[in-house]
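Undergrad: I need the structure of the sequence given here:
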Amino acid sequence: MHDGKDGFQVVTPLEREDGGTILVNRGWISRDKQYQRERDPSALPTGEITVQGLLREPLKKNMFTPKNKPEEGKFFFPDTYEMASVVGCEAVLVEETMKADLLESYRREEAGMPIGRAAEVNLRNNHTQYIFTW
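TA: Below is the predicted model:
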């Protein structure tokens, strides 16, 4: 979900300069742009690219999450090891980030380009809890 709209996270393999391949979560696309033929050709990366991103701990599956269907290329939760075995790459998932820009997000959604999350790091802060504990 993104702004109340149903869609998908686009995860693609990225071949690095050293020859290794990793997975990159490029961001969200709307359900109506899920097939490449429905996207603007400029939405599909070609040639050499640079990815700026973060290594994040993957989301955990809960009791309501359906089972992944790797044989169909459908993953309902990001099982990095399972995705890597399907693609034949290292079990590393980098989340591509982008600046929070509403107009850029609209442009990307229209073209079928994935919309990445902002590069924010949320550290756990239990200071208030500690005050009451002690």
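
Undergrad: contacts and neighbour counts: CA atoms only from here.
TA: Noted.

Undergrad: if I pick the residue nearest to Met113 when sequence neighbours are not counted, what's in contact with it?
TA: Closest residue to Met113 apart from its sequence neighbours, by Cα to Cα, 6 or more residues apart in numbering: Ala43 at 4.8 Å. Residues in contact with Ala43, defined by Cα atoms under 8 Å, 6 or more residues apart in numbering, are Arg108, Ala111, Gly112, Met113, Pro114.

Undergrad: Residues touching the longest helix along the chain, excluding its own?
TA: Ranked by residue count, the top helix of the chain under DSSP state H comes out as helix 102-111. The contact list for helix 102-111 (Cα under 8 Å, 6+ apart) reads Ile29, Ser30, Arg39, Asp40, Ser42, Ala43, Pro114, Ile115.

Undergrad: Farthest-apart pair in the residues you listed, please.
TA: Ser30 and Ser42 (16.4 Å; Cα to Cα).

Undergrad: Which secondary structure state does the residue nearest the centre of the chain sit in?
TA: Closest to where the C-alpha atoms of the chain average out (Cα atoms, centre = their mean) is Asn25, at 2.8 Å. Using DSSP: H, G, I helix; E, B strand; the rest coil, the structure places Asn25 in strand.

Undergrad: quick one, what contacts the residue lying closest to it once chain neighbours are set aside?
TA: Nearest residue to Asn25 in three dimensions, chain neighbours excluded: Val11, at 4.2 Å (Cα to Cα, 6+ apart). Contacts for Val11 (Cα under 8 Å, 6+ apart) come out as Leu23, Val24, Asn25, Arg26, Gly27.

Undergrad: does Val11 sit in a helix, a strand or a coil?
TA: At Val11 the chain is in strand, as set by three-state DSSP.

Undergrad: sorry, back to before: just the buried ones from the contacts of helix 102-111?
TA: Neighbour counting by 16 or more other Cα atoms under 10 Å classes Ile29, Ser30, Arg39, Pro114, Ile115 among the contacts of helix 102-111 as buried.

Undergrad: here's the other one to compare against:
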Amino acid sequence: MPVPVKSTVVDERMPASRSRVVRTAGVVLVLAAFAVLVSLGTWQMQRLHWKEALIAAIAERRSAPPVTLEKIEAMDAAGEDIDYRAVQVSGVYDHGRERHFFATHEGRTGFYVFTPLMLADGRALFVNRGFVPFEKKDVSTRREGQIAGKVTVNGLARPKLSEKPSSLVPDNDAEKNIFYWKDLDAMANSAGLAADRVVPFFTDADRSPNPGGLPIGGVTQFDLPNNHLQYALTWYGLAAALVVVSGFYVYRRR
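TA: Next up is the predicted model:
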């Protein structure tokens, strides 16, 4: 005779206290996510204002009348930003010590030519005279551009880098005179110049033409990416979407 089996009804409903805990945790997570998204959007707006001010400052510096090298040096010593400051300086190029920085210009591969400009006080200022194509690296192929005698250079002051900008950037090859990042100390050392006799920043020459057309001056790049508004709208949009989704979920639950 079969033994009757007593059926047991299992109450799968969540206890009220546990349900409240889960709802509270969900609300906290949603609020935390919303706060993070809004914070990221606000940070990008702050970056936007900073970038716009920087672009305006650079434009103002570029259009300002050039100042003397002594003025730029005083600003640099005082900790002021000298980047893109218009400067005028005179001296004699030491073409035998020019250094080559790997670069591209208008789709062509080549080098920026950094040449020490020997100043009246015996110091040297490395001037980025401009671009030469890869096949024109050897000075014997562009002797017309090796200006002799005293010259006056108009250009923009550029600060030196204290370290390699990224691990993806190759190491400089001083022996082959090929530099991938602007290490002023290494350039000076490889050119046989004492570090204490070198001006502690660079100067990018303007577009004034050189004899023979090389180097091509005026290669300073001003293309500063400014996508912060787009990023801010993205973060704010995600925050708004989170509010809509959460509200719809609450509505459906009720």
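
Undergrad: helices and strands around the host helix or strand of Ala240 of the second structure, which ones?
TA: Element membership for Ala240 of the second structure, per DSSP states H and E: helix 228-253. With contacts taken as 3 or more Cα pairs under 8 Å, 6 or more residues apart in numbering; DSSP states H and E, helix 228-253 of the second structure sits against helix 16-63.

Undergrad: Tell me how far the helix it packs on lies from the chain's centre.
TA: In terms of Cα atoms, centre = their mean, to the nearest Å, the centre of helix 16-63 of the second structure is found 23 Å from the chain centre.

Undergrad: Identify the residue range in the first structure corresponding to that helix.
TA: Alignment of helix 16-63 of the second structure against the first structure: no match, by TM-score structural alignment.

Undergrad: Show me what the helix or strand just after that helix is packed against.
TA: Toward the C-terminus, helix 16-63 of the second structure is succeeded by strand 67-68 as the next helix or strand (DSSP H and E). Judged by 3+ Cα pairs under 8 Å, 6+ apart, strand 67-68 of the second structure is in contact with strand 86-93.

Undergrad: so where in the first structure does the strand it packs on end up aligned?
TA: Alignment of strand 86-93 of the second structure against the first structure: no match, by TM-score structural alignment.

Undergrad: check contacts around the spatially closest residue to Pro133 of the second structure that is not a sequence neighbour.
TA: Excluding its sequence neighbours, the residue lying closest to Pro133 of the second structure (Cα to Cα, 6+ apart) is Gly110, at 4.2 Å. If a contact means Cα under 8 Å, 6+ apart, then Gly110 of the second structure has Phe102, Ala103, Thr104, Phe131, Val132, Pro133, Phe134, Glu135, Lys136, Lys137 as its contacts.

Undergrad: how about a cut-off of 7 Å?
TA: Taking Cα atoms under 7 Å, 6 or more residues apart in numbering, we find Gly110 of the second structure in contact with Phe102, Ala103, Thr104, Phe131, Val132, Pro133, Phe134.

Undergrad: Out of the residues you listed, the closest to Ala240 of the second structure would be?
TA: Thr104 (43.2 Å).

Undergrad: so which helix or strand takes in that closest one?
TA: Assessed by DSSP H and E, Thr104 of the second structure sits inside strand 99-105.

Undergrad: Enumerate the positions of that strand that are buried.
TA: Buried residues in strand 99-105 of the second structure, counting neighbours by 16+ other Cα under 10 Å, are found at Arg99, His100, Phe101, Phe102, Ala103, Thr104.

Undergrad: quick check, nearest of those residues to Phe179 of the second structure?
TA: Using Cα to Cα, Phe101 comes nearest to Phe179 of the second structure of those, at 4.6 Å.

Undergrad: Could you check how far that closest one is from Gly110 of the second structure?
TA: Between Phe101 of the second structure and Gly110 of the second structure the distance is 8 Å, computed by Cα to Cα, to the nearest Å.

Undergrad: Now check the second structure for the residue matching Met113 of the first structure.
TA: In the second structure, Met113 of the first structure lands on Leu214 (TM-score structural alignment).

Undergrad: which stretches of the first structure form helices?
TA: Using DSSP H, the helices found in the first structure span residues 80-87, 102-111, 127-133.

Undergrad: before we move on, the earlier item: show me what the residue nearest to Met113 of the first structure lines up with in the second structure.
TA: Aligned partner of Ala43 of the first structure by TM-score structural alignment: Gly145.

Undergrad: And Ile22 of the first structure, by the same measure?
TA: Using TM-score structural alignment as the criterion, Ile22 of the first structure maps onto Leu125 of the second structure.

Undergrad: Now do the contacts for that match.
TA: Residues in contact with Leu125 of the second structure (Cα under 7 Å, 6+ apart) are Pro116, Leu117, Met118, Val198, Val199, Phe202.

Undergrad: what about the first one, neighbour count?
TA: A total of 29 residues lie near Pro116 of the second structure under the criterion other Cα atoms under 10 Å.
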